[in-house]
Structures are given as structure tokens and as C-alpha cells.
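Undergrad: Generate a structure from the sequence data that follows.
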Amino acid sequence: MIKTEKQGLLQLLKIATPYLIITTVYAIIVLGLEEYFGDHIYKISGQIGSVFGLAVAFFLGFRMNSAYDRWWEARKIFGELTNNTRSFVAKKGNPTTIFQT
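TA: Presented below is the predicted three-dimensional model:
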């Protein structure tokens, strides 16, 4: 059984509020500097997003492929275990004679 700590939304807000405030103040400062000094502070090319997206897509593709391979291997092992268990149970005779050599 999985037990989790049940904490409500208020507890989450107590933890997250300082981080939200700091992030908001930082964003306001950056945007204020951008408005005051002009567009030359940061100019991001449109290609950066596509290159980053392509890299993330490759990363996720390889990761999902390895996860599927692990799942398939576990499925084969579990199937073999099930078959062995069924054949062991299906054996007839005295159960004490099964383990004798």
C-alpha cells in the first residue's frame, strides 16, 4: 500500500509563495531593463527554439525506446515465469518426490 502525506492547497501556497514572489520580481526587473534600454539586451533568434525542440525530441525518442525495451524484456521474463509456474503446478504425483533427485 502506498501512503502519501495529504497536505492541502494552503500548505502548497505557503511553500511556493516566496519562490513565486522572487520569480515575479526578477521578471519585472528584466522586463523593466528591456523597456528602458531597448531591444539590444537580448535578441533570441527564432531558430534556437526549433534546434532546442529537435534536441529534446531526439532525447525523448531514445529514452522512450529504451523504456519500451526494458518493458518488453520484463514482459518476456514474467511470461516465462508464469509458464514455468503453471508447468510446475501441473505436475502429477507426490509433492515430496518432486524435489528428490
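
Undergrad: use CA for all of it now, contacts and neighbours both
TA: Will do.

Undergrad: next one: stretch 68-80 to chain centre, how far?
TA: Centre-to-centre, stretch 68-80 and its host chain are 20 Å apart (CA atoms, centre = their mean, to the nearest Å).

Undergrad: So which residues of the chain form helices?
TA: Under the criterion DSSP state H, helices of the chain are mapped to 9-37, 46-90, 95-98.

Undergrad: As TSV, those with mean neighbour count would be great.
TA: Shown next, in TSV, are those (neighbours: other CA atoms under 10 Å):
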stretch	mean neighbour count
helix 9-37	11
helix 46-90	11
helix 95-98	9
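
Undergrad: And this one, please, so the two structures can be compared:
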Amino acid sequence: MNTWLLIFGMLAITFLTRYAFFAWPNLRFPRLVEQGLHYVPVAVLTAIVVPGMLLREGEWALHWRNAYLLAGVLAIAIAVLTRNLLATIAGGLLCFFLLRWAFGQLTL
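TA: Below is the predicted model:
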């Protein structure tokens, strides 16, 4: 019962936050809130990606044979230098798979 209550509670909150923009189209946020909302996608993606880069199988993996960490650092460097999303994704994935293959973690 608690699981269903939690699911329906999350459904209601998600629906109301999305529906508010359609119900009240003239709703405007203060400038400070709008500026803060620009950082939400970056914060969410960082919270998803960084644990996968730093923690492998529940253990810290801060060593040179961590392909996830090395490819992530390279992808960050590509993003800073090129400011091109496609180059960042392609370069990061290429580096990741090449590192996994070089470390013997990927069989072809």
C-alpha cells in the first residue's frame, strides 16, 4: 500500500508542476529563480554521471585503469575546448571504448 501511495503522490506532484504552466500561462517567476533554473539540467546530469565515473561496483575507482573516469575527463576537456555537443559525445564514447579495449575490459 505504501508503494502505491508513493507512486500516486509522485504522479500528482509531477502532474501539478507540469499542468501549472498550461493552467496559468501568464505565470512568471522572479528573475533570480529563472536564472537558477538554467542550472538544473547541468546539476541533474552531473548527479547521474559522476557516481558512475567514480564508483565502480560500489567501490571508489580513482585509478588510471578506470576507463569511465579517463573518458569522462577527456569528454570534459573536449566540451571546454570545442563547445560542441556532438564532438563531446563522439570523442567521449570513442575514447571510452578504446580505453576499455586497451585495458582488456571489452572483447570484440
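
Undergrad: TM-score of the superposition?
TA: Superposed pair, TM-score by TM-score structural alignment, normalised by the length of the first structure: 0.33. Supporting alignment: 55 aligned residues with a CA RMSD of 3.6 Å.

Undergrad: Do a quick rundown of the helices in the second structure.
TA: Counting by DSSP H, the helices of the second structure are 2-23, 31-37, 40-54, 67-82, 85-102.

Undergrad: Tabulate the ones you listed (TSV), appending mean neighbour count and distance to Trp60 of the second structure.
TA: As requested, the helices of the second structure are exported to TSV (neighbours: other CA atoms under 10 Å; distance: least, CA to CA, whole Å):
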stretch	mean neighbour count	distance to Trp60 of the second structure
helix 2-23	11	32
helix 31-37	10	31
helix 40-54	12	6
helix 67-82	18	11
helix 85-102	16	18
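
Undergrad: Need the distance between the two termini of stretch 23-41 of the second structure.
TA: 24 Å (CA to CA, to the nearest Å).

Undergrad: Sorry, slip of the keys, the one I care about is stretch 75-93 of the second structure.
TA: 8 Å.

Undergrad: any idea how far it is from the chain center?
TA: On CA atoms, centre = their mean, the centre of stretch 75-93 of the second structure falls 14 Å from that of its chain.

Undergrad: Fine by me, we can end here.
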